[in-house]
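>>> test case, fold it:
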Amino acid sequence: MKLSYLLIGCILIVFLAVMPAQAFTAKTLTVTLNGNGDAQADMQYDLTFVEQAAIFFHAANPASLLQTALQENLNRPVTVVSAGTSSADVIIPSFATVVQSGGATTMNTPAFSFADAQNGLKGQWYASLITADFAPQTTTITFPDGYQATFNDQISIPSISHTLS
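Below you'll find the predicted structure:
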């Protein structure tokens, strides 16, 4: 019996030693604006089994971490509606500025970046053990008139100005 546990333990150690350690991987970020500039953001991501277990056992709180990171990056309060092992939904009040001039409405979104999160990870003691990818494979910002701006594999998203049709 002890030999079987020892064998399983050795196999597990070898498996973990040769397996690349991938951490958080951003898949998609979808930001949907409403007419007053508020935004609903939905992020889809992958987590390792260990990260998922930490959330399941309440050792990690992705909602709190996400809220703090977004509020610091955007300089405004945000509400995390949900955050789990594969996605997060966030409400961002006044994400876009709305300007009305001559009967036209123009919306301007701020530039934002995940580079701070990427750089923040580099300062952690476990940084050499994992590889995290904070640049979403696809970021889509949808305006109230249906116009979409799409970015692929970009860690920083520029400001967008769009006049609603």
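>>> contacts and neighbour counts: CA atoms only from here.
Will do.
>>> what's the longest helix in the protein?
helix 2-18 (DSSP state H).
>>> which SSE is immediately downstream of that one?
The helix or strand immediately downstream of helix 2-18 is strand 22-33, counting by DSSP states H and E.
>>> in that following strand, what counts as buried?
Neighbour counts over strand 22-33 (16 or more other Cα atoms under 10 Å) mark Ala23, Phe24, Thr25, Ala26, Lys27, Thr28, Leu29, Thr30, Val31, Thr32, Leu33 as buried.
>>> want to try JSON lines for those residues, with distance to Val80 as columns?
Formatted as JSON lines, the buried residues of strand 22-33 follow (distance: Cα to Cα, whole Å):
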{"residue": "Ala23", "distance to Val80": "21"}
{"residue": "Phe24", "distance to Val80": "18"}
{"residue": "Thr25", "distance to Val80": "19"}
{"residue": "Ala26", "distance to Val80": "17"}
{"residue": "Lys27", "distance to Val80": "18"}
{"residue": "Thr28", "distance to Val80": "17"}
{"residue": "Leu29", "distance to Val80": "14"}
{"residue": "Thr30", "distance to Val80": "15"}
{"residue": "Val31", "distance to Val80": "14"}
{"residue": "Thr32", "distance to Val80": "15"}
{"residue": "Leu33", "distance to Val80": "16"}
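>>> before we compare anything, build this one as well:
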Amino acid sequence: MVDISIDSAGDATVQMNYNTNHIELGAYSLANVVMDVSSVAKERLEAVFDKSVSVEEITPEVTRFRVCNFAYVDNKTCTSPSFQFLQAEDLFDKNLLWVKDSLSLDFTPKVTKVHFFDGYIETFEDTDSIPKIRHTLNSPGSAP
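Okay, the predicted model is just below:
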């Protein structure tokens, strides 16, 4: 599951939750030995979003990061960009592709939820790309 929470400044916190099997856990441990996983993730995520990214947490169960200026916010709308989730091979240095090849990694989330700061939520299922969303903001006191 992926949760994208957009705040009133347009910044987004992205949290990816996943279950890992013992082979994937071993690959994660190996990746941490041979590379700086947070730095590689930051670099790859900044390429995807073309924005500044800060990695807050990476574990076998959770990845959480913040994307600055993810969405455009004016007084009536919030527009989030379209993007594609990374392909597994994009996370690996070319010298470490053998690790990826030994696993059956699929980073397509079963559910992706985009939470807007006014309470509105857009949900996507089993898709590797998220379209641009132009959401008309609810005025204070109105139901999402």
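>>> TM-score for the pair, please.
Here the TM-score for the pair of chains, by TM-score structural alignment, normalised by the length of the second structure, is 0.80; 132 aligned residues with a Cα RMSD of 2.2 Å.
>>> run the chain-centre distance for the longest helix of the first structure.
Averaging C-alpha coordinates over helix 2-18 of the first structure and over its chain gives two centres that are 34 Å apart (Cα atoms, centre = their mean, to the nearest Å).
>>> what about Val14 of the second structure, which helix or strand?
Element membership for Val14 of the second structure, per DSSP H and E: strand 12-17.
>>> quick one: the residues in the first structure that that strand pairs up with.
Using TM-score structural alignment, strand 12-17 of the second structure lines up with residues 39-44 of the first structure.
>>> how close does the residue nearest the centre of the first structure sit to Val80 of the first structure?
Closest residue to the average C-alpha location of the first structure: Met43 at 5.3 Å, with Cα atoms, centre = their mean. Note on Met43 of the first structure: its distance to Val80 of the first structure, by Cα to Cα, to the nearest Å, is 11 Å.
>>> shared neighbours of the two, anything?
Shared contacts of Met43 of the first structure and Val80, defined by Cα atoms under 8 Å, 6 or more residues apart in numbering, are found at Ala88, Asp89.
>>> in the first structure, what sits opposite Val53 of the second structure in the alignment?
Looks like Val53 of the second structure aligns to Val78 there (TM-score structural alignment).
>>> re the thing from before, can you give me the buried ones in the strand holding Val14 of the second structure?
For strand 12-17 of the second structure, a neighbour-count test (16+ other Cα under 10 Å) marks Ala12, Thr13, Val14, Gln15, Met16 as buried.
>>> next, the mean deviation of it compared to the first structure.
Here the mean offset of strand 12-17 of the second structure against the first structure after fitting is 0.9 Å, by mean Cα distance after the TM-score superposition for the first structure.
>>> who touches the helix or strand just after that strand?
Per DSSP H and E, the first helix or strand lying C-terminal to strand 12-17 of the second structure is helix 22-34. For helix 22-34 of the second structure, contacts defined as Cα under 8 Å, 6+ apart pick out Val37, Pro60, Val99, Leu103.
>>> switch to 10 Å and redo it
With contacts defined as Cα atoms under 10 Å, 6 or more residues apart in numbering, helix 22-34 of the second structure is touched by 19-20, 37-38, 58-61, 92, 96, 99-100, 102-105.
>>> check the mean deviation of the following helix or strand past that helix from the first structure.
As assigned by DSSP H and E, the chain's next helix or strand after helix 22-34 of the second structure is helix 37-49. Helix 37-49 of the second structure: mean distance to aligned residues in the first structure after superposition is 1.3 Å, counting by mean Cα distance after the TM-score superposition for the first structure.
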